[in-house]
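Undergrad: The amino acid sequence is not available; the structure is as follows:
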């Protein structure tokens, strides 16, 4: 079987959660004889690259409106690759992908529904007819958690063809003997006395509230990753003299593993529904870490269960984040219990 994945970004050009998900799907399907290709957009030049047995084809972007990348080259590449594929697997939201669907003549189609469109409300109104046609005509829709299936207005409309398949990671990527700090590691001075956020620094990650929370605790907080909010966060840290927060910027995969493996607990303050799942939550569970997250009626509360695998607090509340950090900071037994429970939960549901 041959499957073409279509999305606006991809690994290794960008390393967000959806990009990791697509990589794990293509990688995991290989053992079942599925050959995959990924069609995406590059903000550099057009090129193709092989990633762990999957060909990734990138078309140079000609324009971008409200995070929606567009390339004229996409259309010719899509027509060519659609002839090769047995199934087209779209990843939503990406309005350009919906437009490409118009050129899909006869191949079965699947869409993994990663998130509602939350922020770009004006674009949503213009885009609505195309979105409706797209979701009406794809053959199957995949929701990434029961919570999102029940809360998304779009998914409720298409419940008869929507299937819940939670996201997962490859456990082999997290079984590494090289998670202890060495003298050469730039963050080894942290030892294991810090709370950690890892992810792309975007508006919906709730990191402003995490900075507010940090000013009410003595615990060290590491914010690892890069993204659109990096400069804004750095300016706040400097201006407000927040001395217990470390903003790392870009980190490698090996640095990410070490930071997660050695933290006290994982903090995920995403506060609005644009955060549909949170793959880094699974990564934390694979390394047996307790989690602090917010209840936003999405997959974050499917992964992290309050009182079992971590603490779930109200969104957008700095005091609630502070209280959760303080609770886990002083209770190592609770951190250990939550971490072990999270690991067992992921192992059970990823079989």
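TA: Arrived safely. In this text the structure is predicted, and so the values were computed from the model without any measurement.

Undergrad: Could you use CA atoms for every contact and neighbour count after this?
TA: Fine.

Undergrad: list the contacts for residue 87?
TA: Residues in contact with residue 87 (CA atoms under 8 Å, 6 or more residues apart in numbering) are 2-4, 107-110.

Undergrad: quick one: which of the residues you listed has the most company?
TA: residue 4 (24 neighbours; other CA atoms under 10 Å).

Undergrad: and that one, helix, strand or coil?
TA: strand (DSSP: H, G, I helix; E, B strand; the rest coil).

Undergrad: try residue 274
TA: coil.

Undergrad: State the number of residues packed around it.
TA: Using other CA under 10 Å, the number of residues around residue 274 comes to 19.

Undergrad: Helices of the stretch 51-200 of the chain, residue ranges please.
TA: 73-84, 95-101, 121-137, 146-151, 153-157 (DSSP state H, counting those that start in this stretch).

Undergrad: closest to residue 166 out of those helices?
TA: helix 146-151 (8.2 Å; CA to CA).

Undergrad: who are the neighbours of that closest one, in terms of helices and strands?
TA: Packing partners of helix 146-151 (3 or more CA pairs under 8 Å, 6 or more residues apart in numbering; DSSP states H and E): helix 153-157, strand 162-164, helix 300-303.

Undergrad: Among the ones you listed, show me which one is buried the most.
TA: Among the helices and strands packed on helix 146-151, helix 300-303 has the highest mean neighbour count (mean count of other CA atoms under 10 Å), at a mean of 22.

Undergrad: Tell me which helix or strand comes right after that helix.
TA: strand 310-313 (DSSP states H and E).

Undergrad: Which residues does the helix or strand that comes right after that next one contact?
TA: Where DSSP H and E defines the elements, the next helix or strand beyond strand 310-313 is helix 318-329. Applying CA under 8 Å, 6+ apart, the contact partners of helix 318-329 are 195, 209-210, 212-214, 216-217, 219, 264-265, 269, 292, 311, 313-314, 334-335.

Undergrad: if I pick residue 335, what's in contact with it?
TA: Counting by CA under 8 Å, 6+ apart, residue 335 has contacts 264-265, 289-290, 310, 328.

Undergrad: Okay, one more to line up with it:
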């Protein structure tokens, strides 16, 4: 049994895509190893607890600057030498810098970096943190990325590192709605849009999500409604975009939603729209959620892992990022051509089940961990 330290930004019950991945990997690894997760606390103070066989250490964050927690005591009481492997989830700029300095002074075990996305739109933060990020990646035994395409388009990742591709995955059983939930979904939809066509989006409402493009597309689609689930820093701007496009009466912002409500939204819509506009969108797990629920997807054709999920004409309809005319056309096609919609939905679900479940992701990640530890043992 090996001792593994997983370093992340936050951990459930704080929810986000990275946090879900961290939890899935930690719990799978804990079936065979002694696993500790070290993260910032999303609430004031520090806390230690055991969750599903995983020791979770939540360190007090002194301040949260531009969505980046800063905890100067992150590694207090942590002896890296007691672990056989560290899995570092990136980007996590301030913790990354502390970790690099800690290793430089005291050494430590082999490191596997899980790189989720580059840093965009924060020039000062990127300039300060990028040297530490690149140093850590170059010194890592392995670097996990969700798609080889992300390496090709990345401005942050050095090419002289050892990369391994592990696509993200979902818990299949969490996205298998039963007849009762689908009946609730039909009622939920009727309360929003009546008999009118309804498309939807679920996720963090951020600049790069392209929801302003969706608002402009809706202005070209008479009578089509949209349900938007989630919150974020661009919520107010997105609501204003709906007003500017003249579609505010057809856009339903349902706020942050629990898992059951998410399932109702995904099961009730005619199409899931994923209009992201920047390569910040490295994978797009919400596409997989919609596909598992049997909902056809319209997505931006980004040169990242997004297009590993949404394959144009096979598992989804894809359009150029930022093109509201093309987005409106694809939505119209899905709504009017139900045979095509059903074919894409079936193919999308099969694609996710074959390649992007949490069991597959966790098993592949654990294999990377164990090979990294084996190489270290052989070198010693």
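TA: Sure thing, it's come through. In this text, all values refer to a predicted model and were calculated from it rather than measured experimentally.

Undergrad: just to revisit the earlier point, now, which of the contacts of residue 87 of the first structure sits nearest residue 238 of the first structure?
TA: Closest to residue 238 of the first structure, out of all of the contacts of residue 87 of the first structure and judged by CA to CA, is residue 4, at 45.6 Å.

Undergrad: Could you measure from the alignment partner in the second structure of the closest one over to residue 133 of the second structure?
TA: Superposed on the second structure with TM-score structural alignment, residue 4 of the first structure falls opposite residue 5. Residue 5 of the second structure is 18 Å from residue 133 of the second structure, where distance means CA to CA, to the nearest Å.

Undergrad: what do you get for residue 218 of the second structure?
TA: 40 Å.

Undergrad: Compare those two and say which is more crowded by neighbours.
TA: Set side by side, residue 218 of the second structure and residue 133 show more neighbours around residue 218, with 28 against 24, by other CA under 10 Å.

Undergrad: give me every residue that touches the counterpart of residue 270 of the first structure in the second structure.
TA: In the second structure, the residue matched to residue 270 of the first structure (TM-score structural alignment) is residue 276. Taking CA under 8 Å, 6+ apart, we find residue 276 of the second structure in contact with 208-211, 299-300, 321-322.

Undergrad: okay if I get the residues you listed as TSV plus distance to residue 184 of the second structure?
TA: Formatted as TSV, the contacts of residue 276 of the second structure follow (distance: CA to CA, whole Å):
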residue	distance to residue 184 of the second structure
208	32
209	28
210	29
211	26
299	26
300	30
321	33
322	34
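
Undergrad: how about the residues you listed, which pair is most distant?
TA: Maximum distance among those (CA to CA): 13.2 Å, for 208 and 299.

Undergrad: So if I had to pick from these two, which one is more boxed in?
TA: Higher neighbour count among residue 208 of the second structure and residue 299: residue 299, with 29 against 18, using other CA under 10 Å.

Undergrad: picking that back up, let me know the closest of the contacts of residue 335 of the first structure to residue 347 of the first structure.
TA: residue 289 (13.8 Å).

Undergrad: So the closest one: helix, strand or coil?
TA: coil.

Undergrad: Grab the nearest non-local neighbour of it.
TA: residue 339 (4.1 Å; CA to CA, 6 or more residues apart in numbering).

Undergrad: what residue of the second structure matches up with residue 149 of the first structure?
TA: In the second structure, residue 149 of the first structure lands on residue 151 (TM-score structural alignment).

Undergrad: Name the nearest residue to its match, sequence neighbours excluded.
TA: residue 157 (6.7 Å).

Undergrad: I'd guessed that neighbour sits against residue 132; true?
TA: No. Residue 157 of the second structure lies out of contact with residue 132 (CA atoms under 8 Å); the separation is 11.5 Å.

Undergrad: picking that back up, which helix or which strand is home to the residue nearest to residue 289 of the first structure?
TA: helix 332-349.

Undergrad: Please apply the same query to residue 212 of the second structure.
TA: helix 211-218.

Undergrad: Which residue numbers in the first structure does that helix align to?
TA: Going by TM-score structural alignment: helix 211-218 of the second structure matches residues 207-214.

Undergrad: Other residues contacting the matching stretch?
TA: Outside stretch 207-214 of the first structure, the residues touching it (CA under 8 Å, 6+ apart) are 201, 220-221, 233, 237, 242, 244-245, 269-270, 316-319, 321-322.

Undergrad: The second structure: which residue goes with residue 174 of the first structure?
TA: In the second structure, residue 174 of the first structure lines up with residue 175, judged by TM-score structural alignment.

Undergrad: What's the local residue count around its match?
TA: Quick note: residue 175 of the second structure (other CA under 10 Å) scores 21 neighbours.

Undergrad: Kindly report the same for residue 240 of the first structure.
TA: There are 11 residues near residue 240 of the first structure, going by other CA under 10 Å.

Undergrad: What of residue 68 of the first structure?
TA: For residue 68 of the first structure, using other CA under 10 Å, the count is 15.

Undergrad: got the contact list for it?
TA: 8, 94-96.

Undergrad: Quick check: the gap between it and residue 184 of the first structure.
TA: 40 Å.

Undergrad: distance of residue 276 of the second structure from residue 324 of the second structure?
TA: 12 Å.

Undergrad: and what of residue 163 of the second structure?
TA: 35 Å.

Undergrad: residues in the second structure aligned with the helix holding residue 339 of the first structure?
TA: Going by TM-score structural alignment: helix 332-349 of the first structure matches residues 338-355.

Undergrad: Pull the distance from the matching stretch to the chain's centre.
TA: Remark: stretch 338-355 of the second structure is offset 21 Å from the chain centroid, using CA atoms, centre = their mean, to the nearest Å.

Undergrad: Flag every buried residue along that stretch.
TA: Across stretch 338-355 of the second structure, burial judged by 16 or more other CA atoms under 10 Å covers 340-341, 344-353, 355.

Undergrad: of all these, which two lie farthest apart?
TA: 340 and 355 (22.3 Å).

Undergrad: right, and residue 150 of the first structure touches residue 157 too?
TA: No. With contact defined as CA under 8 Å, residue 150 of the first structure does not reach residue 157; the gap is 10.3 Å.
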